[in-house]
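Chemist: sharing a sequence plus its predicted fold:
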Amino acid sequence: MNNKLSIALCQMMTGPSKTENLARADKMIEQACQRDVDLIILPEVFNSPYQADLFPAYAEPYPGPTTEFLSRTAREKGVAIVGGSIIEQSAQGKLYNSSFVFDEHGNLLGRHRKIHLFDVDMPGRITFKESDTLSPGNNITLFEFHGIRIGLLICYDIRFPEVSRALALAGADLLIVPAAFNHTSGPLFWELMMRSRAVDQQLYVAAAAPATNQDALYHAWGNSLIVDPWGRIIARADDREQIVFAELDFSVNEEIRREIPLYKHRRTDLYELKSQSVGKIENIQED
């Protein structure tokens, strides 16, 4: 495994025009590539507004315009890209909140379909129901990039520690989380969730969010951040459009696991986590 990885989180603002959103993503990727980065991460639903009632209008198949843009850009820039997420339409017409990952040659490394749909009702604050239009994915996603094992989650997935633990037990060195917390959940839970997962799984967490757009109906929280395995925030944005950079040193994973050996201390005689789908790569041309 490579001991280091240079990453960039592109906290971009999104609007109603898919064409303009892709152009904005292209510009931020170009800016990020001015630094010597290995991997660029875009936010959740980066090519459209985050509104459940609009998801069908912005949905597209794989391959489609956005994934072709991501593959081409990765190849031309020579950098791996985690394409935040988009609304994917399957051959059967189902809609998924999906993240596609391309290596520096433009080859597909993996796809994650959000497995926990964001259905919440906080009276007087926010009501949102992804399940009105979306279907949940059924795989826990782990992919490898230059010897580094990376778990991929989307937003609400991070609230379920079983998923992160399953990924850690499968060898994940880093969790990547494209997410779009809002101005209600963000102040309460954003930093808490990301730091908690980093500490309880003893690995890096990189969470990429959209910038706040006051003209949108859904106000994303922004605050993209990168947390090390000790729970320290090593890079963070505010709510404006910007790029967050960090170099991850995976010897830190080894350090904390040596000094605080949680995995050796697990009482698997008393509890057990079962998952048969970690790292499963389904045929993404189907379903």
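Modeler: In hand now; what should we look at? Numbering: from 1, shown residues only.
Chemist: from now on I want contacts and neighbour counts done on CA atoms only, so please keep to that.
Modeler: OK.
Chemist: can you pull the contacts of Leu273?
Modeler: Listed by Cα atoms under 8 Å, 6 or more residues apart in numbering, the contact set of Leu273 reads Glu162, Ala166.
Chemist: against Asp103, how distant is it?
Modeler: 31 Å (Cα to Cα, to the nearest Å).
Chemist: next one: Arg197
Modeler: Arg197 is 25 Å from Asp103, by Cα to Cα.
Chemist: again with Glu68
Modeler: Here the criterion is Cα to Cα. By it, Glu68 lies 13 Å from Asp103.
Chemist: what about the two, which has more around it?
Modeler: Asp103 (23 against 13; other Cα atoms under 10 Å).
Chemist: contacting residues around that one?
Modeler: Contacts of Asp103 by Cα under 8 Å, 6+ apart are Ala74, Arg75, Val79, Ala80, Ile81, Leu109, Phe145.
Chemist: where's the nearest residue to the fifth one once chain neighbours are set aside, which helix or strand?
Modeler: With Cα to Cα, 6 or more residues apart in numbering as the criterion, Ile81 has its nearest non-adjacent residue at 4.8 Å, and that residue is Ile40. Element membership of Ile40 [criterion: DSSP states H and E] is strand 39-41.
Chemist: closest one to Leu188 out of the contacts of Asp103, please.
Modeler: Ile81 (29.2 Å; Cα to Cα).
Chemist: which parts of stretch 236-256 are buried?
Modeler: Of the residues in stretch 236-256, 236-237, 239-246, 248, 250, 252-254, 256 count as buried by neighbour count, 16 or more other Cα atoms under 10 Å.
Chemist: pasting the second one now:
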Amino acid sequence: YASHLFFNPKGAFDIYRKIHTAPFEKQYFKAGNKIMVFQSHGLTFGIQLCYDAHFPELALSMALKKADIIFIPHASPRGSSREKYESWIRHLTARAFDNGLYIAACNQTGDNLKGLLFPGISIFIGPDGKVIYKSVEKKEGIHIINIKKGLLNRVRSHKMRYFLPNRRSDLFKI
């Protein structure tokens, strides 16, 4: 499995296993089969790995499990930082806006010394679909963003900006 570990403040951990393996990964990894959300510091969050982010149903399923934020680490060597940003801005803003949650995504950066060069990029998107922070620099870094529950509450209490309560779940098997 391609997996991501989550350690809580007490030292216990959970494992998210990538659900959607990219076509070239199928020979190396099994697909996970459990949609999980985690709790920490007053937030509920989901984790998606790389290719997972291209499937809107996964974000919707996490939102229906009350996720406030989805973290999406990537290890994608294709394209430049700018090209990757242009790709992410198309679908990740929609994931945030449609589901009324934050999205935090980043890509590995630098040369892996095995012939692959990874373009560094990170992006943080609000539940209103607006980009709060982005970095398309080809360098390592740590970005600290304050998650504002007030913005989540404003979006989720607005009848025309929070769509999940109006979903026709009787027509969709998600």
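Modeler: Structure received. In this text the structure is predicted, and so the values were computed from the model without any measurement.
Chemist: distance from the chain centre to the strand holding Ile40 of structure 1, please.
Modeler: What separates the centre of strand 39-41 of structure 1 from the centre of its chain is 10 Å, taken as Cα atoms, centre = their mean, to the nearest Å.
Chemist: what packs against that strand?
Modeler: strand 4-11, strand 80-82 (3 or more Cα pairs under 8 Å, 6 or more residues apart in numbering; DSSP states H and E).
Chemist: make CSV from these and add mean neighbour count and distance to Lys27 of structure 1 to it.
Modeler: Formatted as CSV, these follow (neighbours: other Cα atoms under 10 Å; distance: least, Cα to Cα, whole Å):
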stretch, mean neighbour count, distance to Lys27 of structure 1
strand 4-11, 23, 10
strand 80-82, 27, 14
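Chemist: matching residues in structure 1 for stretch 40-60 of structure 2?
Modeler: Across structure 1, the stretch matching stretch 40-60 of structure 2 (TM-score structural alignment) is residues 145-165.
Chemist: so where do the helices sit in structure 1?
Modeler: 18-32, 55-58, 65-77, 161-169, 185, 191-201, 251-259, 262-265 (DSSP state H).
Chemist: spit out the contact partners of the residue nearest the centre of structure 2.
Modeler: Centrality entry for structure 2: nearest residue to the mean C-alpha point is Ile72, 3.3 Å, by Cα atoms, centre = their mean. Contacts for Ile72 of structure 2 (Cα under 8 Å, 6+ apart) come out as Ile47, Gln48, Leu49, Cys50, Ala53, Ile103, Ala104, Ala105, Cys106.
Chemist: which residue is the nearest non-sequential neighbour of the second one?
Modeler: Distance criterion Cα to Cα, 6+ apart; nearest residue to Gln48 of structure 2, sequence neighbours excluded, is Ile72 at 4.9 Å.
Chemist: so what corresponds to the one you found in structure 1?
Modeler: Checking TM-score structural alignment: Ile72 of structure 2 goes with Val177.
Chemist: cool, Asp111 of structure 2 as well?
Modeler: Match for Asp111 of structure 2 (TM-score structural alignment): Asn213.
Chemist: returning to that earlier point: which of the contacts of Asp103 of structure 1 still touch in structure 2?
Modeler: Of the contacts of Asp103 of structure 1, the ones still in contact in structure 2 (both residues aligned by TM-score structural alignment, their matches' Cα atoms under 8 Å) are Phe145.
Chemist: rewinding a little: and which of the contacts of Ile72 of structure 2 is nearest Pro127 of structure 2?
Modeler: Ile103 (7.8 Å).
Chemist: burial measure for that closest one, as a count.
Modeler: Residues near Ile103 of structure 2, counting by other Cα under 10 Å: 28.
Chemist: is it true that it touches Leu92?
Modeler: Yes. Using Cα atoms under 8 Å, Ile103 of structure 2 is in contact with Leu92, at 7.1 Å.
Chemist: so what sits against both of the two?
Modeler: Contacts common to Ile103 of structure 2 and Leu92, judged by Cα under 8 Å, 6+ apart, are Ile125.
Chemist: returning to what we had before: the residue nearest to Ile81 of structure 1 and Val82 touch, don't they?
Modeler: Yes. Counting by Cα under 8 Å, Ile40 of structure 1 does reach Val82; the two are 6.2 Å apart.
Chemist: got any residues that touch both of these two?
Modeler: Joint contacts of Ile40 of structure 1 and Val82 (Cα under 8 Å, 6+ apart) do not exist.
Chemist: buried set for stretch 221-240 of structure 1?
Modeler: Here stretch 221-240 of structure 1 shows 221-231, 233, 235-237, 239-240 as buried, counting by 16+ other Cα under 10 Å.
Chemist: my guess is Thr141 of structure 1 contacts Leu109. True?
Modeler: No. The pair Thr141 of structure 1 / Leu109 is not scored as a contact, 10.6 Å apart, by Cα under 8 Å.
Chemist: between the two, which has more neighbouring residues?
Modeler: Shown here are Thr141 of structure 1 and Leu109; by other Cα under 10 Å, Thr141 has more neighbours (21 against 17).
Chemist: how close does that one get to Glu76 of structure 1?
Modeler: Counting by Cα to Cα, the gap from Thr141 of structure 1 to Glu76 of structure 1 is 26 Å.
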